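Engineer: here is a sequence together with a model predicted from it:
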Amino acid sequence: MSEKTFQAFYVEEQESGAFTSGVKKVPFSFLPDHEVLIEVHFSCLNYKDALSASGNKGVTRSYPHIPGIDAAGVVVEDVSGKFDEGDSVLVTGRDLGSNTSGGYGRFIRVPNDWVVPMPDGLDAKQAMTYGTAGFTAMYGVKRLQRELIEAGNGKVLVTGATGGVGSMAVFFLSQLGYKVIAATGKMEKKSFLETLGAAEVIHRDKVTDVKESPILSRQWQGAIETVGGEMLDAVIRQAGHDGAVACCGNILGHELHTNVYPFILRGVSLLGIDSAICKTLLRLEIWDTISEMPHQKLPESYSHVVGLNELSGEIEKILNGEQSGRVVVSHQK
């Protein structure tokens, strides 16, 4: 009798060193030996998923592999007894889709402490419209709030504003009453960002094309900075007194060359966001806050749904910087 299989977007490394990917049937024995078996209904596409699907060994150490750092669905079995069969749940971050088979498979098997009950007010598709991008953005909002960067205290900058994290940050901040400056290299997306709630849309060069002075005139009180490198340095140097910058990206580089003056003369705080490894209580709080957002205010065009067989084209788009908004991956399409 043949072994039971499930459908997945499967990435393999060839003897030549090249990587190939496609939809195929995978045996259940491919899944790791963890407590909770989940049938995945929806996942989504993140830049990290695209790297994993392309054979990036910095994200995924060994292949074959099933990417997908996000998953939402229902519990099939939990040998630990923490969850019941049929419970609606979601999993984001941790090691899912990096070195543990991820949400681009119809089934995942994960440790029970990775699993979050689906919050009231969210269904699986909505949860994956947000996914790790939304989770990271809301984590950044909460880090700013912890530093008393509140609506009404000044402008908040969001860089990489058309990307997944950036666009979600624009939406969340605007819905919470903040005046948002959205910085982007895609000024043709200005109306898209205004629809999400941006009060002002500027070209990213306006942030970085500044004097090399150790400290610059104040332009924003807080920032969610998603691209790193010279952008992060410029954002820090233009933050206001007692300002804060939450950072989570490195597309422009992983090194930060800056100086101490914004920190010791203005009391600026630099805040890291690690959404993959986030304490459980904070993880639950973040998802509860996301569930309270007015989902109906997201433009209908903000996300679109694809099936596994359409993923390759979407992965190419995100790697080439051609994507805005969110791609939701359906196992039912």
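Structural biologist: Good, I have the coordinates.
Engineer: from now on I want contacts and neighbour counts done on CA atoms only, so please keep to that.
Structural biologist: Fine.
Engineer: may I ask you to name the longest helix in the chain?
Structural biologist: Secondary structure of the chain per DSSP state H: the longest helix is helix 124-146.
Engineer: so which elements touch the following helix or strand past it?
Structural biologist: Scanning forward in sequence from helix 124-146 by DSSP states H and E, the next helix or strand is strand 156-158. Applying 3 or more C-alpha pairs under 8 Å, 6 or more residues apart in numbering; DSSP states H and E, one finds that strand 156-158 makes contact with helix 164-175, strand 180-184, strand 220-225.
Engineer: quick one, helices of the chain?
Structural biologist: 47-53, 124-146, 164-175, 190-196, 205-208, 229-237, 261-265, 280-291, 311-319.
Engineer: thinking again about what came up before, so of the helices and strands packed on strand 156-158, which one's packed in deepest?
Structural biologist: strand 220-225 (a mean of 28; mean count of other C-alpha atoms under 10 Å).
Engineer: also this one, for the comparison:
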Amino acid sequence: MFKAILINKDDQGYHSVLSDVDEQQLPAGDVTVKVVASTINYKDALAITGKAPVVRSFPMVPGIDLVGEVLQSDSKRFSVGDKVLLNGFGVGEGHWGGLAEKARLKSDWLIPLPSAITAEHAMAVGTAGYTAMLCVLALQKHGITPEQGEVLVTGANGGVGSYAVRLLSKMGYQVVAATGRPDESAYLKKLGAVDILPRSQFSEPGKPLQKERWAAVVDCVGSHTLANACASTRYGGAVAACGLAQGMDFPSSVAPFILRGVTLYGIDSVMRPLADRVQAWQQLSDILSPEDFDTISHVISLDQVIESATALLAGKVQGRVIVKMA
């Protein structure tokens, strides 16, 4: 038996509880993992609270991230005792995820845990930091350098935004953070932001073309925020879009792309090829230090997950939440 957060659905709605689960209930997979740590992402919080139809089958163990030790393996890629890491691939939505003491998974979803990162630090990063790294890599491949000017990060107080600010800052970029929580400006400046702008400056409808300011943008918000960010990006700049907290719509025009040569990159982290994952995690382990992980995260236990998920959706959680198993 092991402990897990279980989500069920009935006529009264979604129900999430901390339960004792028999190992025989684990889904099919060729690798069984003792989960050392997981984390709570925005998608996990939606699943746990039932605020959005994230879960595709019931019962479901949420948790799109996990790190752990291989207990049993029928895969040539991994052996018993290997430290492994997982992000995405529909885990926590259609296949039991990481908010449990054990998981059974497909080996094709796993990568080795980088030797320079501890299990807890890997979950301080999680899908949020890994997505932020994918955004930064897209900007670098576009040719954006620190000398070209300011880089805007929207939704900067969230997990992806926090890591985007920190990564870009440590790589020498001038980072401007947009946030709806101006009272937390000190946190963003500690991460390396040189300026803080209010969310309201971007969240309302704006002109198709605005004054050129940003060499590049990491957008975690979508909707009008993304449209305004594109409209104010400088000629030849790039925008990496990875979030939809404000909405899935894109109320913009082709003007920034045709008249200024702006490029919009869509950043998917869920089904990303393994080679991209390994590259992103290696970069994360090279750039970030233990102090970075500790600044951006805090630790809770499995029995605090449901309460923390509610707080996250209410905008009361800063940075990342690590869920450490007993």
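Structural biologist: Okay, I see it. All values reported here derive from a predicted model rather than from experimental measurement.
Engineer: once they're superposed, tell me the TM-score.
Structural biologist: In this superposition the chains share a TM-score of 0.97, using TM-score structural alignment, normalised by the length of the second structure; 326 aligned residues with a C-alpha RMSD of 1.4 Å.
Engineer: okay if I get the helices of the first structure as a markdown table plus distance to residue 75 of the first structure?
Structural biologist: Shown next, in a markdown table, are the helices of the first structure (distance: least, C-alpha to C-alpha, whole Å):
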| stretch | distance to residue 75 of the first structure |
| --- | --- |
| helix 47-53 | 23 |
| helix 124-146 | 13 |
| helix 164-175 | 27 |
| helix 190-196 | 34 |
| helix 205-208 | 46 |
| helix 229-237 | 41 |
| helix 261-265 | 47 |
| helix 280-291 | 18 |
| helix 311-319 | 25 |
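Engineer: right, so these: which one is the most enclosed?
Structural biologist: helix 164-175 (a mean of 26).
Engineer: what does it rub up against?
Structural biologist: Residues outside helix 164-175 of the first structure that contact it (C-alpha atoms under 8 Å, 6 or more residues apart in numbering): 46, 130, 133-134, 136-138, 140-141, 158-161, 179-180, 182, 193, 196-198, 224, 226, 293-294, 298, 324-326.
Engineer: which part of the second structure matches that helix?
Structural biologist: On the second structure, the counterpart of helix 164-175 of the first structure by TM-score structural alignment is residues 159-170.
Engineer: average gap between the matching stretch and the first structure?
Structural biologist: Here the mean offset of stretch 159-170 of the second structure against the first structure after fitting is 0.5 Å, by mean C-alpha distance after the TM-score superposition for the first structure.
Engineer: before we move on, back to that, got CSV for the helices and strands packed on strand 156-158 of the first structure, with distance to residue 239 of the first structure too?
Structural biologist: What follows is those, written out as CSV (distance: least, C-alpha to C-alpha, whole Å):
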stretch, distance to residue 239 of the first structure
helix 164-175, 17
strand 180-184, 13
strand 220-225, 5
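Engineer: which one of these lies nearest to residue 314 of the first structure?
Structural biologist: Evaluated with C-alpha to C-alpha, those place helix 164-175 nearest to residue 314 of the first structure, the distance being 13.5 Å.
Engineer: centre of the chain to the closest one, how far?
Structural biologist: What separates the centre of helix 164-175 of the first structure from the centre of its chain is 11 Å, taken as C-alpha atoms, centre = their mean, to the nearest Å.
Engineer: with stretch 139-156 of the first structure instead?
Structural biologist: Distance, centroid of stretch 139-156 of the first structure to centroid of chain: 19 Å (C-alpha atoms, centre = their mean).
Engineer: again, but for stretch 225-234 of the first structure
Structural biologist: That offset, for stretch 225-234 of the first structure, works out to 17 Å (C-alpha atoms, centre = their mean).
Engineer: please apply the same query to stretch 146-159 of the first structure.
Structural biologist: With C-alpha atoms, centre = their mean, you get 20 Å for stretch 146-159 of the first structure.
Engineer: cool, stretch 162-181 of the first structure as well?
Structural biologist: On C-alpha atoms, centre = their mean, the centre of stretch 162-181 of the first structure falls 13 Å from the chain's centre.
Engineer: do stretch 194-206 of the first structure as well
Structural biologist: For stretch 194-206 of the first structure, the distance to the chain centre is 20 Å (C-alpha atoms, centre = their mean).
Engineer: over to stretch 99-117 of the second structure?
Structural biologist: 16 Å.
Engineer: repeat for stretch 190-199 of the first structure
Structural biologist: Using C-alpha atoms, centre = their mean, the offset of stretch 190-199 of the first structure from its chain centre is 19 Å.
Engineer: how about that stretch, aligned to which bit of the second structure?
Structural biologist: With TM-score structural alignment as the criterion, stretch 190-199 of the first structure aligns to 185-194.
Engineer: returning to that earlier point: now the longest helix of the first structure on the second structure. Mean distance?
Structural biologist: Mean for helix 124-146 of the first structure is 0.4 Å (mean C-alpha distance after the TM-score superposition for the first structure).
Engineer: so that helix aligns onto which residues of the second structure?
Structural biologist: Using TM-score structural alignment, helix 124-146 of the first structure pairs with 119-141 in the second structure.
Engineer: cool, stretch 213-232 of the first structure as well?
Structural biologist: Counting by TM-score structural alignment, stretch 213-232 of the first structure corresponds to residues 207-226.
Engineer: gap between the two ends of that stretch?
Structural biologist: 12 Å (C-alpha to C-alpha, to the nearest Å).
Engineer: which other helices and strands does the longest helix of the first structure contact?
Structural biologist: strand 36-44, strand 70-78, strand 88-92, helix 164-175, strand 220-225, strand 239-247, helix 280-291, strand 326-330.
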